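Q: The following comprises the amino acid sequence and a computationally predicted model.
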Amino acid sequence: MIERLRRYLARFRSPPVPIDESLWKHALQRVPLARSLPAAKQVQLRELVTVFLHRKRFHAIAGAALDDFWRLAIAMQACLTVLTQGAKALDGWTNIIVYPGEFNVRRSHHDARSGVVHESDDTLIGEAWERGPMILSLSDVALDLEAPWDGYNVIVHEMAHKLDMRSGPANGVPLLPPTIKRREWIDSMQRGFDRLSREVARGRRTQIDPYAAEAPEEYFAVTSELHFSQPTLLAQEQPDVARLLAAYYGPSPTT
């Protein structure tokens, strides 16, 4: 155990390994969200990705075929979410678990009134634990590369949760830069969440994925996906939210 800890600490004291140039160029061609960035932002992204790959540990399980390209592709999309905040926003967690596809998670819920513990199984494509791992379905990561502008991105979604959890349990209010007023964020996000929740409750078809109405933290994660992959729709549906997310993440790669 002590030797393992020494190796772990040594890993962070050693300098990051530069990204192979040919691999980087190949990944830029394969990852549309990164390819669409201005050249200066691509340089910044590469610096963050180098840090990300140095700090994070990838774990391929259940037969997931995880090679250097897929690790780089995951890191690139994760780091898009911290371009305005820098590497410090990556602190607080280390591991990325990658399944080949959807995975099952067993949930336990304790009913305080009855004292009964209810258990259920959820089928997921991604999950983020507070100070724990980020978990991804590799097949859905691949799908996002094939359809980058459809409003969905599992890595962005889970990274939004990770950023949200930097200040404690996810609640849709991440640590904000001084340029964004906390009260303005809370009020605008709450209005957007309430509006969507009413529409979903009335059975109306919504342009924003109704999953966003599950909880404020899911609203933040889903609208974050839209910021990166369908910002025009977000601006049409929730202009105040779109403006705040652009201030938080920086301009969308599509604009």
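A: Great, that's in hand. Residues are numbered from 1 along each chain as shown.
Q: only C-alpha atoms for contact and neighbour calcs from this point on.
A: Will do.
Q: Helices along the stretch 1-150 of the chain, start to end?
A: 2-13, 21-30, 32-35, 39-55, 68-80, 138-146 (DSSP state H, counting those that start in this stretch).
Q: closest one to residue 180 among those?
A: Proximity to residue 180 (CA to CA) singles out helix 68-80 among these, at 19.0 Å.
Q: which non-adjacent residue is nearest residue 199?
A: The spatial neighbour of residue 199 that comes closest, neighbours along the chain excluded (CA to CA, 6 or more residues apart in numbering), is residue 206 at 7.1 Å.
Q: In which helix or strand does that neighbour reside?
A: Per DSSP states H and E, residue 206 falls between elements, in no helix or strand.
Q: residue contacts, it?
A: 196, 199, 200 (CA atoms under 8 Å, 6 or more residues apart in numbering).
Q: So residue 45 versus residue 80, what's the distance?
A: 7 Å (CA to CA, to the nearest Å).
Q: Near residue 23, how many other residues are there?
A: By the criterion of other CA atoms under 10 Å, residue 23 has 12 neighbours.
Q: In this structure it contacts residue 70, no?
A: No: checked against CA atoms under 8 Å, the pair residue 23 and residue 70 is beyond contact range at 10.6 Å.
Q: hey, what's in contact with both of those two?
A: Between them, residue 23 and residue 70 share no contacting residue, judged by CA under 8 Å, 6+ apart.
Q: my guess is residue 161 meets residue 221, correct?
A: Yes: under the criterion of CA under 8 Å, residue 161 makes contact with residue 221 at 6.4 Å.
Q: More neighbours: these two, which one.
A: Counted by other CA under 10 Å, residue 161 and residue 221 do not tie: residue 161 has more neighbours, with 28 against 25.
Q: That one is in what secondary structure piece?
A: With DSSP H and E as the test, residue 161 turns up in helix 154-164.
Q: Could you check how far that helix is from the centre of its chain?
A: Offset of helix 154-164 from its chain centre (CA atoms, centre = their mean, to the nearest Å): 2 Å.
Q: Just want the angle from it to helix 138-146.
A: Using axes from the mean of the first three to the mean of the last three CA atoms, to 10 degrees, the inter-axis angle of helix 154-164 relative to helix 138-146 is 110 degrees.
Q: and here's the other structure:
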Amino acid sequence: MAGAWWRRWLSRFDPPQIPDSLWRRTLTSCPLARRLDDDRQHELRRLATQFLARKRFHPLAGAELDERLRLLIAMQACLPALRQGAVGLRGWREILVYPGEFKVRRSHHDEHSGVVSEADDVLIGEAWERGPLILSLADVQLDLEQPWDGYNVVVHEMAHKFDMLDGAPDGVPPLPEEISRRDWIVAFQRAYDHLSNDVARGRETLIDPYAAEGADEFFAVTSELHWSQPGVLKRADPVVAALLDAYYGPSPAPC
């Protein structure tokens, strides 16, 4: 019901179209989008048009954004929404862009001693529940230059955004009817436990060890692999790879 309401609300608006020349010029710089078939490119352009009209970019700390860079970010942010549509982009509005890595102050509570300490985390991306998407422009550009290396900061943070659509991130985003929630939870929990065990024992893993930080990070990291190294993901865990293929649609990455 909520999704139907959102689609009706969106239909009231007619955002300005992306000029053909800008779209074609930018498409050549985004290999993930360039390798899509015509139908999915058309849908990506529709979603990117809505994204640019409804999200607000804020360059910070000297970052410089032109219309091409905004569109490149929008393209990569909308790629994971190709299957679910604009309903997956709801619930937030702001995009903060730093020129490179940025610091976030964290508080840590030690359960044993009761001591609360603070420290700075150095990040390249972050997503807040119902808050901004935060990106390092240098890493966005690196992902465009090296699209098949298994990493994509925009896809990673958008996976967190999808995960947050139904509350705190837990690695289980709202799923379409054709994907069993039980099957998803069982498969992802098994794969996450297996990875965590390998990382704890110091074993080399096909999936980035950062995915063992939590179920939410496992979903985000495997989402990156789906879009940039699906062959690696399939070798690491074919069941998780098949579920992500059903959730996102086929990856445009070379096998």
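A: Sure thing, it's come through. Quick caveat: nothing in here was measured; it's all calculated off a predicted structure.
Q: Which of the helices of the stretch 1-150 of structure 1 sits closest to residue 240 of structure 1?
A: Among these, the nearest to residue 240 of structure 1 by CA to CA is helix 68-80 (21.4 Å).
Q: Tell me roughly how far the closest one lies from structure 2 on average.
A: Compared with structure 2 after fitting, helix 68-80 of structure 1 deviates on average by 0.4 Å (mean CA distance after the TM-score superposition for structure 1).
Q: how about a markdown table for the helices of the stretch 1-150 of structure 1, with distance to residue 166 of structure 1 added?
A: Output for the helices of the stretch 1-150 of structure 1, formatted as a markdown table (distance: least, CA to CA, whole Å):
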| stretch | distance to residue 166 of structure 1 |
| --- | --- |
| helix 2-13 | 20 |
| helix 21-30 | 29 |
| helix 32-35 | 24 |
| helix 39-55 | 16 |
| helix 68-80 | 15 |
| helix 138-146 | 24 |
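Q: out of the ones you listed, nearest to residue 181 of structure 1?
A: Per CA to CA, nearest to residue 181 of structure 1 of those: helix 68-80, 22.4 Å.
Q: And the contacts of the closest one?
A: 23-24, 27, 31, 33-34, 45-46, 48-49, 52-53, 58, 141, 155-156, 159.
Q: again with stretch 209-217 of structure 1
A: So stretch 209-217 of structure 1 is in contact with 161, 164, 170-173, 189-190, 193-194, 196-197, 200, 218-223, going by CA under 8 Å, 6+ apart.
Q: Quick check on those residues: which are buried?
A: Among the contacts of stretch 209-217 of structure 1, those scoring as buried are 161, 164, 170-173, 189-190, 193-194, 196-197, 200, 218-223 (criterion: 16 or more other CA atoms under 10 Å).
Q: For residue 209 of structure 2, see how far away residue 106 of structure 2 is.
A: 21 Å.
Q: For those two, indicate the residue with more neighbours.
A: residue 209 (19 against 10).
Q: Report the angle between the strand or helix carrying residue 228 of structure 1 and helix 138-146.
A: Applying DSSP H and E as the criterion places residue 228 of structure 1 in helix 216-229. Orientation check (the same axes, to 10 degrees): helix 216-229 of structure 1 against helix 138-146 gives 40 degrees.
Q: what angle separates helix 216-229 of structure 1 from helix 68-80?
A: Going by the same axes, to 10 degrees, helix 216-229 of structure 1 makes 110 degrees with helix 68-80.
Q: Tell me how many other residues surround the residue nearest to residue 101 of structure 2 when sequence neighbours are not counted.
A: Closest residue to residue 101 of structure 2 apart from its sequence neighbours, by CA to CA, 6+ apart: residue 124 at 4.9 Å. Per other CA under 10 Å, the neighbour tally for residue 124 of structure 2 reads 21.
Q: Starting from residue 82 of structure 2, give me the distance back to residue 124 of structure 2.
A: 24 Å.
Q: and what of residue 141 of structure 2?
A: For residue 141 of structure 2, the distance to residue 82 of structure 2 equals 22 Å [CA to CA].
Q: how big is the offset of the helix holding residue 228 of structure 1 relative to structure 2?
A: Following the fit onto structure 2, the mean deviation recorded for helix 216-229 of structure 1 is 0.2 Å by mean CA distance after the TM-score superposition for structure 1.
Q: Starting from that helix, tell me the next helix or strand along the chain.
A: Following helix 216-229 of structure 1 in sequence, per DSSP H and E, is helix 231-237.
Q: Please tell me which residues of structure 2 that next one aligns onto.
A: Aligned by TM-score structural alignment, helix 231-237 of structure 1 falls on residues 230-236 of structure 2.
Q: Any buried residues in that stretch, and which?
A: Those would be 230, 231, 232, 233, 234, 236, for stretch 230-236 of structure 2 by 16+ other CA under 10 Å.
Q: what residues are up against the last one?
A: Translated: residue 236 of structure 2. So residue 236 of structure 2 contacts 206, 207 (CA under 8 Å, 6+ apart).
Q: ok, residue 93 of structure 1 - contacts?
A: 56, 131, 132, 133.
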